[in-house]
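A.B. asks: predicted model follows, preceded by the sequence.
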Amino acid sequence: MTGPHTHQQPAQKSARRPGQDDAARAEALSRRFAEVYGHDPDGVWRAPGRVNLIGEHTDYNDGFVLPFAIDRSAMVAVRLRRDAGPGRRTGQGQAGHDVVDLASTWAPDGEGLSRARFRIADLAPGTAAGWSAYPAGVVHVLAGPDGVDVPGFELLLDSTVPVGAGLSSSHAVEVATIVALNDLLDLGLDRPAMARLTQRAENEFVGAPTGIMDQSASLMGRAGAALFLDCRTQEAQLVPLPVAEHGLAVLVIDTGVAHSHADGGYGARRASCEHGATALGAASLRDVPAGADLTGLDPETARRVRHVLSENRRVLGTVERLRAGDLAGIGALLVASHASLRDDYEVSCPELDLAVDTALAAGAVGARMTGGGFGGSAIALVPAARTEQVRDAVAQAFAEQGRRAPQVFAVVPGEGAGRVR
């Protein structure tokens, strides 16, 4: 499931300037790396955040999801330490071989850098906090007892994925890190393998019981397409999502209400699904028929199960419409998804409901919360000519209720993770 986790993350200040493309941003990050560490990086890699078009809380139930990578990303400049290299078990021999030095433009006061430093041999869950837990978690799973020899390295992180918005800022950092190390250490990992490893980093090191969706979208996304993912088999298919060609736009409405997947609400929903599957005699809710009798379940568990079963059907329906070129036709499915997340899964909040209701009233074709819920963002599929109208209506509605002004911006389906420089 979805993405950012609020471990007292510092305020975000990206090195990206408006209109700056990835190549220019990578060049600027390389220069900053040289200023920080005194030498050039070995390369620069990026990994996008994601928007989940539909399919929420289905991934950890072995279900279907339909995310797409967005044109906002985490970017890392990395240099391996020259006193250690692949093929050597780190942490042995000369001191410092397995030291990882991290720096980030996510700075507490909005200026300077946030720094972290650790020895790979000392890594264990709970030993890294805030943004540094994400690259540290990747190193931890790569260098585990059955893992590979990971040498020390230096890393400078920059990100344009909003923190706490439900757009997978944390997974973008993890994916950028693993893609960089996969290249630099010539590990030969394919994209599904990297998705599984970053999921382990989330589950085992960060402590968030997330599924496989966010990493997969960041790794396997393509411009102009959504990723239809079977979370049981990890079979992935690209589905056309040419929003601009159909005169549409996808608006993200970031409510500013931070959420966390490492807290009790997310875990409780997952436990409820597992309980429901067991009670229905299934290994997971993926194995429960759509028309299953839920009357034997307690009311809360029945609601949770009903959401997952109906959401899987909505994902399949959305894929069918997109393949038929009926982009506007998915609007009703987005609306139904939000209602189910609000009423059956109970992971919405007043701000998300206000964003969705206002966007629809202002002319959106469809809208729903996206991500794990309890805050974060909503998305709205909007006729391109009405984007400003929807944006203004949402801002006014929040102001009238005395709520914090939301950030509203358009995203487009973008390319998955890779080397930039």
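C.D. replies: On my side now, so go ahead.

A.B. asks: when you work out contacts or count neighbours from here on, use the C-alpha atoms and nothing else.
C.D. replies: OK.

A.B. asks: select the longest strand from the chain.
C.D. replies: The residue-count maximum for a strand in the chain (DSSP state E) belongs to strand 64-80.

A.B. asks: which strands or helices does that one pack on?
C.D. replies: Contact here means 3 or more Cα pairs under 8 Å, 6 or more residues apart in numbering; DSSP states H and E; on that basis strand 64-80 packs against helix 22-37, strand 43-54, strand 153-159, helix 169-184, helix 213-220, strand 225-230, helix 299-323.

A.B. asks: so what touches the first one?
C.D. replies: Translated: helix 22-37. Helix 22-37 is contacted from outside by 15-16, 39-41, 43-44, 75-77, 154, 156, 158, 420-421, using Cα atoms under 8 Å, 6 or more residues apart in numbering.

A.B. asks: ok, back up a step: which is the succeeding secondary structure element to the longest strand of the chain?
C.D. replies: Downstream of strand 64-80, the next assigned helix or strand under DSSP states H and E is strand 99-104.

A.B. asks: tell me what the next helix or strand after that next one is packed against?
C.D. replies: Of the helices and strands lying after strand 99-104 in sequence (DSSP H and E), the nearest is strand 114-119. Where contact means 3+ Cα pairs under 8 Å, 6+ apart, strand 114-119 is packed against strand 99-104.

A.B. asks: quick one, the strand it packs on and helix 22-37 angle?
C.D. replies: Between strand 99-104 and helix 22-37, the angle comes out at 120 degrees (axes from the mean of the first three to the mean of the last three Cα atoms, to 10 degrees).

A.B. asks: what is strand 99-104 packed up against?
C.D. replies: Applying 3+ Cα pairs under 8 Å, 6+ apart, we find strand 99-104 packed against strand 114-119, strand 153-159.

A.B. asks: could you dump these to CSV with mean neighbour count and distance to residue 396?
C.D. replies: Below are those laid out as CSV (neighbours: other Cα atoms under 10 Å; distance: least, Cα to Cα, whole Å):
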stretch, mean neighbour count, distance to residue 396
strand 114-119, 17, 36
strand 153-159, 24, 29
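
A.B. asks: turn the ones you listed into CSV, including distance to residue 230.
C.D. replies: CSV is the format used below for those (distance: least, Cα to Cα, whole Å):
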stretch, distance to residue 230
strand 114-119, 36
strand 153-159, 28
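
A.B. asks: these: which one's closest to residue 303?
C.D. replies: Residue 303 sits nearest to strand 153-159 of all these, at 37.0 Å, using Cα to Cα.

A.B. asks: what angle do the closest one and helix 22-37 make?
C.D. replies: 130 degrees.

A.B. asks: alright, now check it against this:
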Amino acid sequence: MQQTLSAEFQKRFGRAPVAVTRAPGRIEFIGNHTDYNGGTVLGAAIDRAVWVAIAPRGDGRRRFVSADREDAVDLGVAELSRQVGGKSWANYPLGVLTALEALGRQVPAGFDYLAMTDVPSGAGLSSSAAIELASALAFFELTGEQPDRETVVKIGRHAENHFVGVPCGILDQGVSGFGRAEHLVFIDCRGPSFDTVPLPGGVQFWIFNTHTKHALVDGLYAARHAECMAAAKVLGVALLADATPEQVEAHRAALGETSYKRAKHVVEEIARVTGCVAALEKRDLGRVGELLTASHRSSQRLFENSTAELDFLVDTLIAENGVQGARLTGGGFGGAVMAMTSGAFDARAAERVRAAYARKFHVEPEVLACRTADGAKTMWRA
């Protein structure tokens, strides 16, 4: 990808880039909507990524180009307006520029910027966090700063929250930033603090992308965020991570049915994350798989961010030999299902699932076999 990106940069801009950066997409392994509630999550950086090539300009213009689009976004140094329509992808690097300024970091002036990706958008693999972190690293290459990973992650989240407009927690950016091959990333979102948990050998991940997706900024994600904050207020805690199952049950009438279900999901999901870490330490993949599927059922029935398509995939997958567990991955409301499997689940098994889905919904899902990968970093500099 690096050589392809550099060649495309030369073609588009007539010169070579000065740096190439990369940030991976991620699987939300378990911990659905726990991050902004102050809880814990597990995720895996994957071998699909956003790559960014960049070079400075002397005239103060900022030219943003995506390799899969013809139209460039060409702005003056003082222009940081939100883009719409086919140019809205540029809101992610633009958001990073505003985050750099807001957080007291040096902001690069003019530059040529080219992004290329093999992370499917709308699949719950957080292509948004990947482009934010790859962009942040590229901009730091121009200013000469060498930030730590916590800073890069913080900048990406600030861009998402304050410019793009999605009230996400730290999961997406944290996993993309702290990913490590053959490991999961564990995040205590209250700090936040980051650690890695080794994966036993033989674990495989399969992603089934339904290509059905409500954009997170259309209100559904924000609505769940608001419901969780309202539930915490009724329970008398700052965030739902501070609540206990007993508190949730004791306040069921005061919460009302909707807030009760949201709170119950979050509190129990945090416990499932803890259970997964313990099971991984014992190399008990059977227990891990049970917790993954239980997480999906909670998303389906309590948090209500699943869909008929996602539920069908989970039901079909867990009936297959070699599938240890399956759940939606990402914010929900469409997107993708992740399956954790052994080698007994292979391409032929994946084809059976794909075909069953196509018969049911008359559309082809995208099937991806993924491996874990390292987190965001600069891949090359002149």
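C.D. replies: Noted; the coordinates are in hand. It should be emphasised that the depicted structure is a prediction, and the values quoted were computed from it without experimental measurement.

A.B. asks: superposed, what's their TM-score?
C.D. replies: The pair, once superposed, lands on a TM-score of 0.94 when counted by TM-score structural alignment, normalised by the length of structure 2; 375 aligned residues with a Cα RMSD of 1.6 Å.

A.B. asks: so how far does the longest strand of structure 1 sit from its counterpart in structure 2?
C.D. replies: By mean Cα distance after the TM-score superposition for structure 1, the fitted strand 64-80 of structure 1 averages 0.5 Å away from its aligned residues in structure 2.

A.B. asks: structure 2: matching residues for that strand?
C.D. replies: On structure 2, the counterpart of strand 64-80 of structure 1 by TM-score structural alignment is residues 40-56.

A.B. asks: and the alignment partner in structure 2 of residue 299 of structure 1, how many neighbours does it have?
C.D. replies: Aligned counterpart of residue 299 of structure 1 in structure 2: residue 257 (TM-score structural alignment). Counted by other Cα atoms under 10 Å, the residues lying close to residue 257 of structure 2 total 11.

A.B. asks: residue closest to the middle of structure 2?
C.D. replies: The centroid of structure 2 falls nearest to residue 126 when counting by Cα atoms, centre = their mean (3.1 Å).

A.B. asks: aligned to that one, what sits in structure 1?
C.D. replies: By TM-score structural alignment, residue 126 of structure 2 lines up with residue 168.

A.B. asks: isn't its match right up against residue 47?
C.D. replies: No - with contact defined as Cα atoms under 8 Å, residue 168 of structure 1 does not reach residue 47; the gap is 10.4 Å.

A.B. asks: what helix or strand is residue 237 of structure 1 on?
C.D. replies: Using DSSP H and E, residue 237 of structure 1 maps to strand 236-240.

A.B. asks: check the mean deviation of that strand from structure 2.
C.D. replies: With mean Cα distance after the TM-score superposition for structure 1, strand 236-240 of structure 1 departs from structure 2 by a mean of 0.6 Å once superposed.

A.B. asks: give the aligned range of that strand in structure 2.
C.D. replies: Taken onto structure 2 by TM-score structural alignment, strand 236-240 of structure 1 occupies residues 194-198 there.

A.B. asks: same thing with stretch 271-289 of structure 1?
C.D. replies: For stretch 271-289 of structure 1, the aligned range in structure 2 is residues 226-244, judged by TM-score structural alignment.

A.B. asks: got the buried residues for that stretch?
C.D. replies: 227, 228, 229, 230, 231, 232, 234, 235, 239, 240, 241, 243 (16 or more other Cα atoms under 10 Å).

A.B. asks: I'd like those residues as CSV, with distance to residue 272 of structure 2 and secondary structure appended.
C.D. replies: Below are the buried residues of stretch 226-244 of structure 2 laid out as CSV (distance: Cα to Cα, whole Å; DSSP: H, G, I helix; E, B strand; the rest coil):
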residue, distance to residue 272 of structure 2, secondary structure
227, 21, helix
228, 18, helix
229, 21, helix
230, 23, helix
231, 20, helix
232, 19, helix
234, 23, helix
235, 21, helix
239, 18, coil
240, 15, helix
241, 13, helix
243, 15, coil
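
A.B. asks: got JSON lines for those residues, with distance to residue 68 of structure 2 too?
C.D. replies: Compiled in JSON lines, those are given as follows (distance: Cα to Cα, whole Å):
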{"residue": "227", "distance to residue 68 of structure 2": "37"}
{"residue": "228", "distance to residue 68 of structure 2": "37"}
{"residue": "229", "distance to residue 68 of structure 2": "39"}
{"residue": "230", "distance to residue 68 of structure 2": "41"}
{"residue": "231", "distance to residue 68 of structure 2": "42"}
{"residue": "232", "distance to residue 68 of structure 2": "43"}
{"residue": "234", "distance to residue 68 of structure 2": "47"}
{"residue": "235", "distance to residue 68 of structure 2": "48"}
{"residue": "239", "distance to residue 68 of structure 2": "41"}
{"residue": "240", "distance to residue 68 of structure 2": "41"}
{"residue": "241", "distance to residue 68 of structure 2": "41"}
{"residue": "243", "distance to residue 68 of structure 2": "46"}
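
A.B. asks: ok, these vs residue 250 of structure 2, which is closest?
C.D. replies: Residue 250 of structure 2 lies nearest to residue 235 out of the buried residues of stretch 226-244 of structure 2, by Cα to Cα, at 9.3 Å.

A.B. asks: contact partners for the closest one?
C.D. replies: So residue 235 of structure 2 contacts 243, 247, 248, 251, 255 (Cα under 8 Å, 6+ apart).

A.B. asks: kindly provide the distance from it to residue 251 of structure 2.
C.D. replies: 7 Å (Cα to Cα, to the nearest Å).

A.B. asks: ditto for residue 260 of structure 2
C.D. replies: Note on residue 260 of structure 2: its distance to residue 251 of structure 2, by Cα to Cα, is 8 Å.

A.B. asks: residue 188 of structure 2 too?
C.D. replies: Distance from residue 188 of structure 2 to residue 251 of structure 2, by Cα to Cα: 26 Å.

A.B. asks: higher neighbour count, those two?
C.D. replies: Remark: of residue 188 of structure 2 and residue 251, residue 188 carries more neighbours, 18 against 14, as counted by other Cα under 10 Å.

A.B. asks: tell me the contacts of that one?
C.D. replies: Counted by Cα under 8 Å, 6+ apart, residue 188 of structure 2 has contacts 38, 39, 40, 41, 194.

A.B. asks: 6 Å instead, please
C.D. replies: Neighbouring residues of residue 188 of structure 2 by Cα atoms under 6 Å, 6 or more residues apart in numbering: residue 40.

A.B. asks: can you check residue 125 of structure 2 too?
C.D. replies: Listed by Cα under 6 Å, 6+ apart, the contact partners of residue 125 of structure 2 are 25, 26, 27.
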